[in-house]
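J.: Here you go, sequence then predicted model.
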Amino acid sequence: MEELDDRALLRYSRHILLPEIDIAGQRRLLAARALIIGAGGLGSPVALYLASAGVGSLTIVDDDTVELSNLQRQIAHDSASLGQGKAESAARRMLALNPAIAVRPLAERLAGERLLAEVAAHDLVLDCSDNFATRHAVNRACVAARVPLVSGAAVRFSGQLAVFDSHDAASPCYHCLFPEEGDAGDGPCATFGVLSPLVGVIGSLQAVEAVKLLAGVAPRLGRLTLYDGLNGDFRQIRVPRDPGCPVCGSAA
């Protein structure tokens, strides 16, 4: 377990004041390894909050470069980042916030065995991607490696959040919620548009769930949180595990 020196005790003092986290939880955070898939709208607040919270080892993955249209919502980047890789740009901002952690940028699109290996090397995965195919690939890797997954999505004025954990026999996986062979698809912000603070809301909620889980606070599984930014409404839907799911069900 990581030890906290005087500087760390001061930096993380507001966490330590929380009885649910305390010194033991902050030590868990410093010893934790989290994988962030995507350094865009959702990945930006996730990366910045996990870095500032003291998650000790962070890997951020994105093969894209920063464009002017990204700056409307992707707050890990700025005008000086234009044309640079998103993973490297986000990593610099994360280390500027907290130089005491380790940040590893990966400028690639993970797939297949490479994705599975990276997932298995971490304690938690945060899916901050913007497409249905990537979410299913990440979900399959998390189920196979038995690594918890915090999934977020945001488009137009609507956002969603869910936490999945294969260690819990009752927890569904992403495929239970959105079958790959179904019609439930989505598209990137470039197609439909997105309200800029919406990705901050959902990304921040992803960071909340990640910090809780890594600090030892039990997450609420089997729920899909939906946010309607146009009306300002939150609602939750219970999501049972599908026994016939080809990814996490008994047949799988």
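T.: Everything's here; your move.

J.: When you work out contacts or count neighbours from here on, use the C-alpha atoms and nothing else.
T.: Noted.

J.: ok, longest helix in the chain?
T.: With secondary structure taken from DSSP state H, the chain has its longest helix at helix 196-215.

J.: Quick one: residues in contact with it.
T.: 21, 24-29, 32, 41-46, 49-50, 53, 55, 72-73, 123-124, 126, 128, 150-154, 157-161, 163, 218-219, 229 (Cα atoms under 8 Å, 6 or more residues apart in numbering).

J.: from these, which would you call buried?
T.: 21, 24-29, 32, 41-46, 49-50, 53, 55, 73, 123-124, 126, 128, 150-154, 157-161, 163, 219, 229 (16 or more other Cα atoms under 10 Å).

J.: Strands - which of those land there?
T.: Assigned to strands by DSSP state E, the following of those qualify: Leu124, Leu126, Val150, Ser151, Gly152, Ala153, Ala154, Ser158, Gly159, Gln160, Leu161, Val163.

J.: Second structure follows, compare the two:
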Amino acid sequence: MLTDAELMRYNRQILMPQWDIAAQEKIRAARVLIVGMGGLGCPVSLYLASAGVGELWLADFDTVEESNLQRQVLFREEDIGCPKAEAAARQLAKVNPHVTLKPLVRALDADSLPALLADVDLVLDCTDNFSTRDAVNRACVMAGKPLVSAAAIGMSGQLSVFHGQGDRPCYRCLYPEGDAGSATCSESGVLATVVGVMGTLQAHEALKCLSGVGVPLFGKLVVWEGESSMWRTLAFRRDPACSVCGNPEVSKS
């Protein structure tokens, strides 16, 4: 049950006709795993913590570098050399003391992900390499957990919500032959505001999934061209021949 302090803190959300105390209590009870605390993971965690998600697990094996400060908005110069997950947890604790923060300073793979996903309600993929995305997607399908995924490069970004259950497609349904956007920020560059936009939208989709308010982007890919500020929404279907969610040994469906 929400305390008086929490009711005051989240007052502007609770005042919304479609978002009541019950919705706030749902996100307060939720555990969320954020994979990658870089340009996307920083705004994702900042808004989820501010909104009142009860427990955030922050996974990243990397340390803060000077080049990160241009876009990874949680970090400061004094954080250089520190593990990103721990530095992010310190900053987020100042944002909202009501949120439980669990930094995970290690790389996640196919062996470690299943145990983690058994204890969370939703996963956000904030990484920038296909192998990790593929492993996270496979683990989410196995666990039956929704996956909010975004990518940002240069001045453009993509966003979708995957599941791999019922008629909801997984990441592999969209990219059966590998990640079409496999270039990384370190190779191609990225404008700071682009990861801010896409990370904020990721947090928005996560709140919809956790609260039951609104319609998440299952089976839809949102593409943003930042140079022209144009949006496109593309529909896609679950692939019955998908090597992940179409495999009965992986999918529960």
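T.: Structure's in. What do you need? What you see is a predicted model, and the numbers here were worked out from it, not measured in a lab.

J.: Just want the angle from the longest helix of structure 1 to strand 158-164.
T.: For helix 196-215 of structure 1 against strand 158-164, the angle by axes from the mean of the first three to the mean of the last three Cα atoms, to 10 degrees is 10 degrees.

J.: By how much does helix 196-215 of structure 1 deviate from structure 2 on average?
T.: Once fitted to structure 2, helix 196-215 of structure 1 is off its aligned match by 0.5 Å on average (mean Cα distance after the TM-score superposition for structure 1).

J.: now that helix: which residue numbers in structure 2?
T.: The alignment of helix 196-215 of structure 1 onto structure 2 (TM-score structural alignment) covers residues 192-211.

J.: and what of stretch 228-241 of structure 1?
T.: Going by TM-score structural alignment: stretch 228-241 of structure 1 matches residues 225-238.

J.: how about Glu77 of structure 2, what's its match in structure 1?
T.: For Glu77 of structure 2, the residue aligned by TM-score structural alignment is Ser79.

J.: Kindly report the same for Asn137 of structure 2.
T.: In structure 1, Asn137 of structure 2 lands on Asn139 (TM-score structural alignment).

J.: State the helix or strand in which that match lies.
T.: helix 132-145 (DSSP states H and E).

J.: name the helices or strands packed onto that helix?
T.: helix 112-120, strand 124-127, strand 149-155, helix 174-177 (3 or more Cα pairs under 8 Å, 6 or more residues apart in numbering; DSSP states H and E).

J.: Next, the mean deviation of that helix compared to structure 2.
T.: On superposition with structure 2, the mean distance recorded for helix 132-145 of structure 1 (mean Cα distance after the TM-score superposition for structure 1) is 0.5 Å.

J.: circling back: give the buried residues for the match of helix 196-215 of structure 1.
T.: Residues of stretch 192-211 of structure 2 classed as buried under the neighbour-count rule (16+ other Cα under 10 Å) are 192, 194-211.

J.: one step back: from the opening residue of the match of stretch 228-241 of structure 1 to its closing one, how far?
T.: Using Cα to Cα, to the nearest Å, one end of stretch 225-238 of structure 2 lies 25 Å from the other.

J.: same thing with stretch 112-132 of structure 2?
T.: Rule used - Cα to Cα; the end-to-end distance of stretch 112-132 of structure 2 is 12 Å.

J.: now the corresponding residue of structure 2 for Gly159 of structure 1: how far from Val123 of structure 2?
T.: In structure 2, the residue paired with Gly159 of structure 1 is Gly157, using TM-score structural alignment. According to Cα to Cα, Gly157 of structure 2 and Val123 of structure 2 sit 19 Å apart.

J.: Enumerate every residue touching the alignment partner in structure 1 of Ile27 of structure 2.
T.: Correspondence of Ile27 of structure 2 to structure 1, assessed by TM-score structural alignment: Leu29. Leu29 of structure 1 makes contact with Ala53, Gly54, Val55, Gly56, Val211, Leu214, Ala215, according to Cα under 8 Å, 6+ apart.

J.: If we use 10 Å, what do you get?
T.: Residues counted as contacts of Leu29 of structure 1 (Cα atoms under 10 Å, 6 or more residues apart in numbering) are 1-2, 21, 23, 50, 53-57, 210-216.

J.: Can you tell me the closest non-neighbouring residue to it?
T.: Nearest non-adjacent residue to Leu29 of structure 1, counting by Cα to Cα, 6 or more residues apart in numbering: Val55, 4.7 Å away.

J.: got it, and Gly185 of structure 1?
T.: Counting by Cα to Cα, 6+ apart, the residue nearest Gly185 of structure 1 is Phe132, at 6.1 Å.

J.: what ranges do the helices span in the stretch 1-150 of structure 2?
T.: 4-9, 11-14, 21-28, 41-51, 84-95, 113-117, 130-143 (DSSP state H, counting those that start in this stretch).

J.: what's the matching range in structure 1 for the first one?
T.: Okay, so that is helix 4-9 of structure 2. Under TM-score structural alignment, the match for helix 4-9 of structure 2 is residues 6-11.

J.: In the ones in strands among the buried ones among the contacts of helix 196-215 of structure 1, find the pair that's most separated.
T.: Across those, the longest distance by Cα to Cα is 24.8 Å; it joins Leu124 and Ser158.

J.: rewinding a little: report the contact partners of the match of Asn137 of structure 2.
T.: 119, 125, 127, 133, 145, 147-151, 164, 173-175, 247-248.

J.: Just the buried ones among those residues, please.
T.: By neighbour count, with 16+ other Cα under 10 Å, the contacts of Asn139 of structure 1 hold 119, 125, 127, 145, 147-151, 164, 173-175, 247-248 as buried.

J.: on that earlier part again, CSV for the ones in strands among the buried ones among the contacts of helix 196-215 of structure 1, including distance to Gly85 of structure 1?
T.: Output for those, formatted as CSV (distance: Cα to Cα, whole Å):
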residue, distance to Gly85 of structure 1
Leu124, 23
Leu126, 19
Val150, 24
Ser151, 23
Gly152, 22
Ala153, 22
Ala154, 22
Ser158, 27
Gly159, 26
Gln160, 27
Leu161, 26
Val163, 28
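
J.: Looking at those residues, spot the one nearest Ala87 of structure 1.
T.: Leu126 (14.5 Å).

J.: contacting residues around the aligned residue in structure 2 for the closest one?
T.: With TM-score structural alignment as the criterion, the equivalent of Leu126 of structure 1 in structure 2 is Leu124. By Cα under 10 Å, 6+ apart, the residues touching Leu124 of structure 2 are 32-36, 40-41, 44-45, 136, 146-150, 161, 199, 202-203, 205-206.
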